[in-house]
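Novice: Fold the following.
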Amino acid sequence: MAYAIGLCVDEGYLVPALTTITSLADTLPPRERKDVAIRVLTLDMTRSHAETMADFVRQVGFGSFDLRWCTPSQAALMVDDSYISVTTYLRFHFTPHFVGREYLIYVDADTQALGDIAAPLDDLEPGRLGVVQDEFIPTVGVSEALPGLVEARPEFRGRTYYNAGMLWAPTRMLAEVRKGIEQAMKWGSSHIFHNDQDALNLWLLTTSAAQQVNGAFNQFELSRFLEFGDWVSRVVHRPASTTASAKLVHFVGPHKPWQASCPATEDVIRYRAHLTRTMRQVHRLGDLSIEVPEGRR
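Specialist: The predicted structure follows:
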């Protein structure tokens, strides 16, 4: 099954994106890795860093790489911007021609792959977008997500709310996704708080395009949050340490594993091992201008 892995990367997330690519490479045997394409959309990456990224992707064994500079839609609305940039909206700008494969798997750059993230493609129905239910906001109307929506549209209360950090899509439906989200951002702009994720959910609530994927393919790393309080135990109904069965761990929230201030949980330690290998490879390529970020995106 021909697929590409897509990432949206700005200068602040270059090293995390490369680390995610390292982890993705580790999940695939070399022969399979050569058949997988990496596709990157960026708003501000320098050309020298883009060249380094291309070299890096080839070095770790992926068979195809392409990068494109683009800008988000003018309708893109940033409300929750404490550690997120408008680059996050680029996930809706992949095109079939650019992807060049039958399927696109979109991956957030603050993730670590632990298993085969392409497995959900085996069950993906035509015209459906694979998405995972959000662990912090499982349903519409229970948090600050989509403010005011259930008051205006009570029929949406209790519907599934999805995380935008992993998406599985047939490339032939990418134009439909982009158009639908453009329309959702126009009629539902007053209900957006979590930026592109709320925009995605606005669209999915009005279509039958969502196909739920097992949570193991986008599982939140929770132990970091417990270092600052126990609220996560009241929200997520699974033990915080249970990422052993995860196919992909997602480091949501402001405490990122590449930051020295992030609590050194088991998953963070494992991530930092990938980070060390990644930086070693970057330096072998001769680009000493790339550094591990510490501040906000």
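
Novice: CA only for contacts and neighbour counts going forward, please
Specialist: Fine.

Novice: Output the contacting helices and strands for the longest helix seen in the chain.
Specialist: In terms of residue count, the longest helix belonging to the chain (DSSP state H) is helix 266-284. Counting contacts by 3 or more C-alpha pairs under 8 Å, 6 or more residues apart in numbering; DSSP states H and E, helix 266-284 is packed against helix 14-26, helix 47-59.

Novice: Give me the angle between the last one and helix 266-284.
Specialist: In other words, helix 47-59. Between helix 47-59 and helix 266-284, the angle comes out at 110 degrees (axes from the mean of the first three to the mean of the last three C-alpha atoms, to 10 degrees).

Novice: One more, so I can put them side by side:
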Amino acid sequence: MATRSRGSRLRRLLLATLVATSVAVPMTGATRPGAVPAPVPAPAPPLGAATPAALAERYAASRAEILAAGRTAARHGHHWRASMLREMAAPARHFLSFDGRDGGRTVEVFGELSNAQRIAVLVPGAGINLDKYGLLRGGSMRLREALGDGSAVIAWLGYATPSSVSLQAMTPGRADEAAPGLRAFVRELRVARPGVRVSLLCHSYGSVVCGRAAPGLDVADIVLFGSPGAGAADAAALRTPAAVWAGRTAGDWVGGLPHVSIELPFVTVGLGGDPISPGFGARIFAAGGGGHSDYLASGSTALASIARIVSGRADDDA
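Specialist: Alright, predicted model coming up:
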């Protein structure tokens, strides 16, 4: 009976992936983000303290990397990417790091990191890369506005995300690769800004990245939203002292996925337990209506709830 149940769950999981693949609109004629060449970036200068001078140095170094990637893209005929990178290099924008290779990795700051007392690190999910970066940037800007003065939001695109519709997005492999980088970044942030409140905000597949990075991580909150799983059976398995929160909008298709994790000989298929289920043990926050990409939409219930958590004003009934 156990073998039959396990096989049934695996069939459901694979069927969900195949159905999603069948309804996806193929991007015919589009250049894959990873196919755009970019130079190898120089190592980012260490951020020993988040003083205005140290941050200015780090931002300037990242801006130089963005401009170099733009010139490389232009030389190879990728003019749309080159134009986008010129916009990213505007003096008003602040990047802690940038790497244009393999779809792109970048870390952008919204707000004044040098004096923020509340810092949210936003980890995106599948399908986010340089060509789709506007989605992550827009959500970060809206969250920063909702949080107000004394806060900063950091958009952490620090890993090669899986394609939105792929078997890779149904396994924790990319998250396992990403977790050490996220842990290292949070440690650097804690050294640079000791004593401030740091919250980890994890959307969609980003929840798996956060789950893999969670054990012992020095953050106040881990917030899972639009989550297909966190790569763990429950909140206790994350082995974190942080408060674990979870929310899902009423129209999010992720709710229809089979929340299982099945060990096969060479791969784990599935992303673990459902974070909003009672058995997972997370604190549930109100997310209201909307779909999978609407959690940080202007005026949304989810945005208000997440801002309350980051600010430390949420309670167990939020």
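
Novice: Quantify their similarity with the TM-score.
Specialist: The TM-score (TM-score structural alignment, normalised by the length of the first structure) is 0.31; 129 aligned residues with a C-alpha RMSD of 5.2 Å.

Novice: Looking at the helices and strands packed on helix 266-284 of the first structure, which one is packed in the most?
Specialist: helix 14-26 (a mean of 23; mean count of other C-alpha atoms under 10 Å).

Novice: Can you name the next helix or strand after it?
Specialist: helix 30-33 (DSSP states H and E).

Novice: For that next one, buried residues please.
Specialist: Neighbour-count burial for helix 30-33 of the first structure, counted by 16 or more other C-alpha atoms under 10 Å, picks out R33.

Novice: again with stretch 178-185 of the first structure
Specialist: Buried residues in stretch 178-185 of the first structure (16+ other C-alpha under 10 Å): R178, G180, I181, E182, A184, M185.

Novice: how about the helices and strands packed on helix 266-284 of the first structure in CSV, adding distance to V107 of the first structure?
Specialist: Shown next, in CSV, are these (distance: least, C-alpha to C-alpha, whole Å):
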stretch, distance to V107 of the first structure
helix 14-26, 9
helix 47-59, 15
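
Novice: Quickly note the distance from I105 of the first structure to R224 of the first structure.
Specialist: Distance of I105 of the first structure to R224 of the first structure, given as C-alpha to C-alpha, to the nearest Å: 27 Å.

Novice: quick check: longest strand of the first structure.
Specialist: Secondary structure of the first structure read by DSSP state E shows that its longest strand is strand 162-170.

Novice: tell me what that one is packed against?
Specialist: Applying 3+ C-alpha pairs under 8 Å, 6+ apart, we find strand 162-170 of the first structure packed against strand 103-107, strand 129-133, helix 195-205.

Novice: if we go to 6 Å?
Specialist: Counting contacts by 3 or more C-alpha pairs under 6 Å, 6 or more residues apart in numbering; DSSP states H and E, strand 162-170 of the first structure packs against strand 103-107, strand 129-133.

Novice: wait, which of those strands is closest to R284 of the first structure?
Specialist: Distance to R284 of the first structure, taken as C-alpha to C-alpha, is lowest for strand 103-107 among these, at 25.7 Å.

Novice: buried residues in that closest one?
Specialist: Along strand 103-107 of the first structure, these residues count as buried under the neighbour rule (16+ other C-alpha under 10 Å): Y103, L104, I105, Y106, V107.

Novice: Now the element after it, going C-ward?
Specialist: Next helix or strand after strand 103-107 of the first structure toward the C-terminus (DSSP H and E): strand 111-113.

Novice: which other residues reach that following strand?
Specialist: Contacts with strand 111-113 of the first structure, where a contact means C-alpha atoms under 6 Å, 6 or more residues apart in numbering, come from T20, S23, L24, L248, V249, H250, F251.

Novice: ok, these vs H283 of the first structure, which is closest?
Specialist: T20 (17.0 Å).

Novice: Can you give me every residue that contacts that closest one?
Specialist: By C-alpha under 6 Å, 6+ apart, the residues touching T20 of the first structure are T111, Q112.

Novice: so how far is R31 of the first structure from it?
Specialist: T20 of the first structure is 19 Å from R31 of the first structure, by C-alpha to C-alpha.

Novice: Show me what the helix or strand A56 of the second structure falls within packs onto, helices and strands only.
Specialist: Element membership for A56 of the second structure (DSSP H and E) is helix 52-75. Applying 3+ C-alpha pairs under 6 Å, 6+ apart, one finds that helix 52-75 of the second structure contacts helix 79-88, strand 94-99.

Novice: Report the angle between the next helix or strand after the last one and helix 79-88.
Specialist: Per DSSP H and E, strand 94-99 of the second structure leads on to strand 105-111 as the next helix or strand towards the C-terminus. Our comparison of strand 105-111 of the second structure with helix 79-88, counting by the same axes, to 10 degrees, yields an angle of 30 degrees.

Novice: Which ones among the buried residues of stretch 178-185 of the first structure lie within helices?
Specialist: Those of these lying in helices (DSSP H): R178, G180, I181, E182, A184, M185.

Novice: Which two of the contacts of strand 111-113 of the first structure have the greatest separation?
Specialist: Among those, L24 and F251 lie farthest apart (C-alpha to C-alpha), at 15.3 Å.

Novice: What segments of the second structure are strands?
Specialist: Under DSSP E, the second structure gives strands at 94-99, 105-111, 118-123, 151-157, 197-203, 221-225, 243-247, 262-263, 268-269, 283-284.
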